[in-house]
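[1] with the sequence up front, the predicted model follows.
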Amino acid sequence: MGIGRIELLEHIAHFGSINQAAKQMGMSYKKAWKLIEELNGMYDQPLVVKVQGGKSGGGTQLTAKAERLIKCFRELEDDLQKFLMTASHALEEL
């Protein structure tokens, strides 16, 4: 799991659309859909699901598992940033 896939998930959460998420990231719908299929296959539960149409026309949404994954990734990213800052300061003191 890398930053690109996390950002794709975040954009899908924001727009409710794989197509709009792909456009926001400057990638094709086909590539975005392939990444989503890979992500859904990596876990025991899907991360992205289609929502059937209705008045709003349907769309795509994240599952609770995807939301937890994004949260965990962002927390790890913050922890890593803090570690790097601490290590950098320690090196400066040498």
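    That came through, no problem.

[2] rest of the way, CA atoms for contacts and neighbours
    Noted.

[3] what sits against the most centrally placed residue in the chain?
    Taking C-alpha atoms, centre = their mean, the centroid of the chain lies closest to residue 6, which sits 2.3 Å from it. By C-alpha atoms under 8 Å, 6 or more residues apart in numbering, the contact set of residue 6 is 70, 73.

[4] so residue 50: helix, strand or coil?
    Secondary structure, DSSP: H, G, I helix; E, B strand; the rest coil: residue 50 is strand.

[5] enumerate every residue touching it.
    58-61.

[6] ok, residue 62 next?
    9, 12-13, 47-49.

[7] then this one, side by side with the first:
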Amino acid sequence: MKTLLAPTKNYRLNGRLWLETDEGRFLGIGRLELLERIAELGSISKAAQAMGMSYKRAWDLVSSMNAQAATPLVSTQTGGTKGGGAVVTEAGQAAIVAFNELQTRFQEFMALETNRLQA
């Protein structure tokens, strides 16, 4: 690889990480942020608004994650006199932690490989 690189350039690896199944993406940076916002705001609608995304898009992402997970990552409650809401489940909280750890290892891998390119 080194013979392909111009010595006057500063190269680095860059990339995005996501976890997917045959059905499509399961978890990635955007979905992780959506889970975190739902946990913070208690609502898919408010989380979508905070992220600048439509409610339908957020709902579709939550539905996709829930369908692909062993147990749902988000639990919803329909509206009533007190209104509806959403809660990130224990499985959802575990998914946030696990994906953040995976993302850290991915960043470490890219830094290590960047150092190898520059050595």
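    Looks like it came in fine. Please read these numbers as outputs of a predicted model, since none were measured by experiment.

[8] about what we covered before: what residue in structure 2 is paired with the residue nearest to the centre of structure 1?
    For residue 6 of structure 1, the aligned residue in structure 2 is residue 32 (criterion: TM-score structural alignment).

[9] quick check: the gap between that match and residue 115 of structure 2.
    If you measure residue 32 of structure 2 against residue 115 of structure 2 using C-alpha to C-alpha, to the nearest Å, the figure is 28 Å.

[10] now do residue 73 of structure 2
    Applying C-alpha to C-alpha to residue 73 of structure 2 and residue 115 of structure 2 gives a distance of 37 Å.

[11] settle it for me: which of the two has more neighbours?
    Remark: of residue 73 of structure 2 and residue 115, residue 73 carries more neighbours, 23 against 13, as counted by other C-alpha atoms under 10 Å.

[12] identify the residue of structure 1 aligned to that one.
    Counting by TM-score structural alignment, residue 73 of structure 2 lines up with residue 47 in structure 1.

[13] for residue 105 of structure 2, same thing?
    In structure 1, residue 105 of structure 2 lands on residue 79 (TM-score structural alignment).

[14] that match: neighbouring residues, count only.
    When neighbours are defined as other C-alpha under 10 Å, residue 79 of structure 1 has 12 of them.

[15] hey, where'd the strands end up in structure 2?
    Using DSSP state E, the strands of structure 2 run over 18-21, 24-28, 74-77, 85-88.

[16] what is the burial count for the alignment partner in structure 1 of residue 48 of structure 2?
    Aligned by TM-score structural alignment, residue 48 of structure 2 pairs with residue 22 of structure 1. For residue 22 of structure 1, the count of nearby residues is 19 (other C-alpha under 10 Å).

[17] thought residue 35 was touching residue 22 of structure 1, still the case?
    No - contact criterion C-alpha atoms under 8 Å: residue 22 of structure 1 and residue 35 do not qualify, at 10.5 Å.

[18] which of the strands of structure 2 is buried the deepest?
    When the strands of structure 2 are scored by mean count of other C-alpha atoms under 10 Å, the highest mean neighbour count falls to strand 85-88 (a mean of 20).

[19] in structure 1, point out the residues matching that strand.
    With TM-score structural alignment as the criterion, strand 85-88 of structure 2 aligns to 59-62.
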